[in-house]
Every structure is written in C-alpha cells, then in structure tokens.
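1. Prediction below, plus the sequence it came from.
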Amino acid sequence: MSAEELENYETDRELALYREYRDVVHLFSFVVETERRFYLANSVDLQVRTAAGEVFFEVALTDAWVWDVYRSKRFVKSVRVVTFKDVNIEELTPAEISL
C-alpha cells in the first residue's frame, strides 16, 4: 500500500466516523472530552480523587459512544475513565444536536 493509499484510507475512515457521529449525536445528552478520547453519553458521574498527594479524575459514563476511528464497536454500555488532566463535560441542547 502506498503512502497516498494509506492517507486516503485514513481520510475515508475519519469521514465515516464523523458521519456516524452526526447520525448518533441526537441519542445522547452529554459530550465528554478527556485528553485521550471524546465521548457521547447519557449519564456522566465525575469524581475528583486524591492518592499519594496527586489529584485525578474518575469519570463514569453510561450508554456511551466513543469517538475512536480504530474501534470496531463504538457503542458501549459503561465506561470508566481515569485521567490526570482536565475533563470537559457539556450537556447537549436540542439546538446543538441538529448539525
């Protein structure tokens, strides 16, 4: 596979992922961003934790969709994310859902 074919393949996968996002966003109530992933979810529980003087965030998501071009199954029943970086959680409104 040439470099151009690989780039075209990746571009096609990213476009397909965006189209999937556009098709499913109306099913969810929250957008959650971490430093590694982007999620859509219907339930979000954020807990700030400390251990050995370090602060970290534990985020539990229910009925979630994961923005990841390399996952074969993006819909998951529950997700637990632990991160040391900031977490951005936004509640979606009907106006934001209609793209």
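-> Thanks, I have it.

2. switch to C-alpha atoms for all contacts and neighbour counts from now on
-> OK.

3. Give me the next element, helix or strand, following the host helix or strand of L61.
-> Under the criterion of DSSP states H and E, L61 resides in strand 54-67. Proceeding N to C from strand 54-67, the next assigned helix or strand is strand 75-83, under DSSP H and E.

4. Spit out the contact partners of the residue sitting nearest the centre point of the chain.
-> Nearest to the geometric centre of the chain sits Y39, at 1.9 Å (CA atoms, centre = their mean). Residues in contact with Y39 (CA atoms under 8 Å, 6 or more residues apart in numbering) are V31, V32, E33, A64, W65, V66, W67.

5. Same list (these) but as a markdown table, adding neighbour count and distance to V81.
-> Listed next are the contacts of Y39 as a markdown table, based on neighbours: other CA atoms under 10 Å; distance: CA to CA, whole Å:
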| residue | neighbour count | distance to V81 |
| --- | --- | --- |
| V31 | 19 | 14 |
| V32 | 19 | 10 |
| E33 | 16 | 11 |
| A64 | 25 | 12 |
| W65 | 25 | 13 |
| V66 | 18 | 12 |
| W67 | 19 | 14 |
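
6. this is the comparison structure:
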Amino acid sequence: MSAEDLENYETDMELQLYREYRDVVNLFSYVVETERRFYLANHVDLQARAADGEVYFDLTLQDAWVWDVYRTARFVKSVRVITFKDVNVEELIKSDDLQIPKDGELGHL
C-alpha cells in the first residue's frame, strides 16, 4: 500500500466517521471533550477529585457514542474516564427546545 493509498483510506474513514456523527448527534443530550476523545452521551457525571495534591476528573458517561475512527463499536452503554486535563461538557440544544422568533419579533437592535 502506498503512502497516497493510506492517506486516501484515512481520509475516507474520517469522512465516514463524520457522517455517522451527523446521523447520530440528535440522539444525544451532551457533547463531552477530553484531551484524548470526543463523546456524545445522554447522561454525564463529572466529579473533580484530589489525591496526593493532584486534581483529576472522574467522568462517567451512560449511553454514549465515541468519536474514534479505529473503533468498530462506537456505541457504548457505559464508559468511565479518568483524566488530569480539563473536561468540556456541553448540553446540546434539541430542535424542539429552540424557539425561533417569527418575522418581526426580533425587535430593534
């Protein structure tokens, strides 16, 4: 396999992963980013903990999807992540939660 073939394969895999993400994102309530992975989940429990003067994060996700091009099974029932880096958790806005103003209701800026 040439370097170009390998690059094309990796590009195709990343595109497939993006398409899968786009198809499943509406099934989840949260987006979670750690230094190593990106997750979608329906339940997030994030606990800051301290041990030996170090602070770390204990993260438990339920009903999750893992952004990882090399995983064959990206849907997981439960995952626990321990990290010493920052964790970013965002709640996704569901389309029925979003109120779009009707014409003329924006007011004056």
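-> Thanks, I have it. These figures come from a predicted structure and were not determined experimentally.

7. Just give the TM-score of the two.
-> Once superposed, the chains reach a TM-score of 0.95 (TM-score structural alignment, normalised by the length of structure 1), with 95 aligned residues with a CA RMSD of 0.6 Å.

8. all helices of structure 2, in order?
-> 3-24 (DSSP state H).

9. T34 of structure 2 contacts D86, correct?
-> Yes - when contacts are counted by CA atoms under 8 Å, T34 of structure 2 is listed as touching D86 (6.7 Å).

10. what about those two, which has more around it?
-> Applying other CA atoms under 10 Å to T34 of structure 2 and D86 shows that T34 carries more neighbours, namely 18 against 11.

11. Could you see which of the contacts of Y39 of structure 1 carry over to structure 2?
-> Mapping these onto structure 2 (both residues aligned by TM-score structural alignment, their matches' CA atoms under 8 Å) leaves V31, V32, E33, A64, W65, V66, W67 still in contact.

12. Now Q47 of structure 1: closest residue in space, sequence neighbours ignored.
-> Leaving aside its sequence neighbours, Q47 of structure 1 sits nearest to E58 (CA to CA, 6 or more residues apart in numbering; 5.1 Å).

13. who are the neighbours in contact with the one you found?
-> E58 of structure 1 neighbours (CA under 8 Å, 6+ apart): L46, Q47, V48, R49, R80, V81, V82, T83.

14. Next, work out how far apart it and V66 of structure 1 are.
-> Using CA to CA, to the nearest Å, E58 of structure 1 is found at 17 Å from V66 of structure 1.

15. same deal with V82 of structure 1?
-> Relative to V66 of structure 1, and taking CA to CA, V82 of structure 1 is found at 15 Å.

16. still on that earlier bit, show me which of the contacts of E58 of structure 1 is closest to E91 of structure 1.
-> Ranked by distance to E91 of structure 1 (CA to CA), these are led by L46 at 13.4 Å.

17. is it true that the closest one touches F57?
-> Yes - with contact defined as CA under 8 Å, L46 of structure 1 counts as touching F57 (6.9 Å).

18. Compare these two and say which is more crowded by neighbours.
-> Neighbour tally, L46 of structure 1 and F57, criterion other CA under 10 Å: the higher count belongs to F57, 18 against 15.

19. residues in contact with that one?
-> With CA under 8 Å, 6+ apart, F57 of structure 1 has these contacts: L46, Q47, V48, R49, V81, V82, T83, F84, K85, D86, V87.
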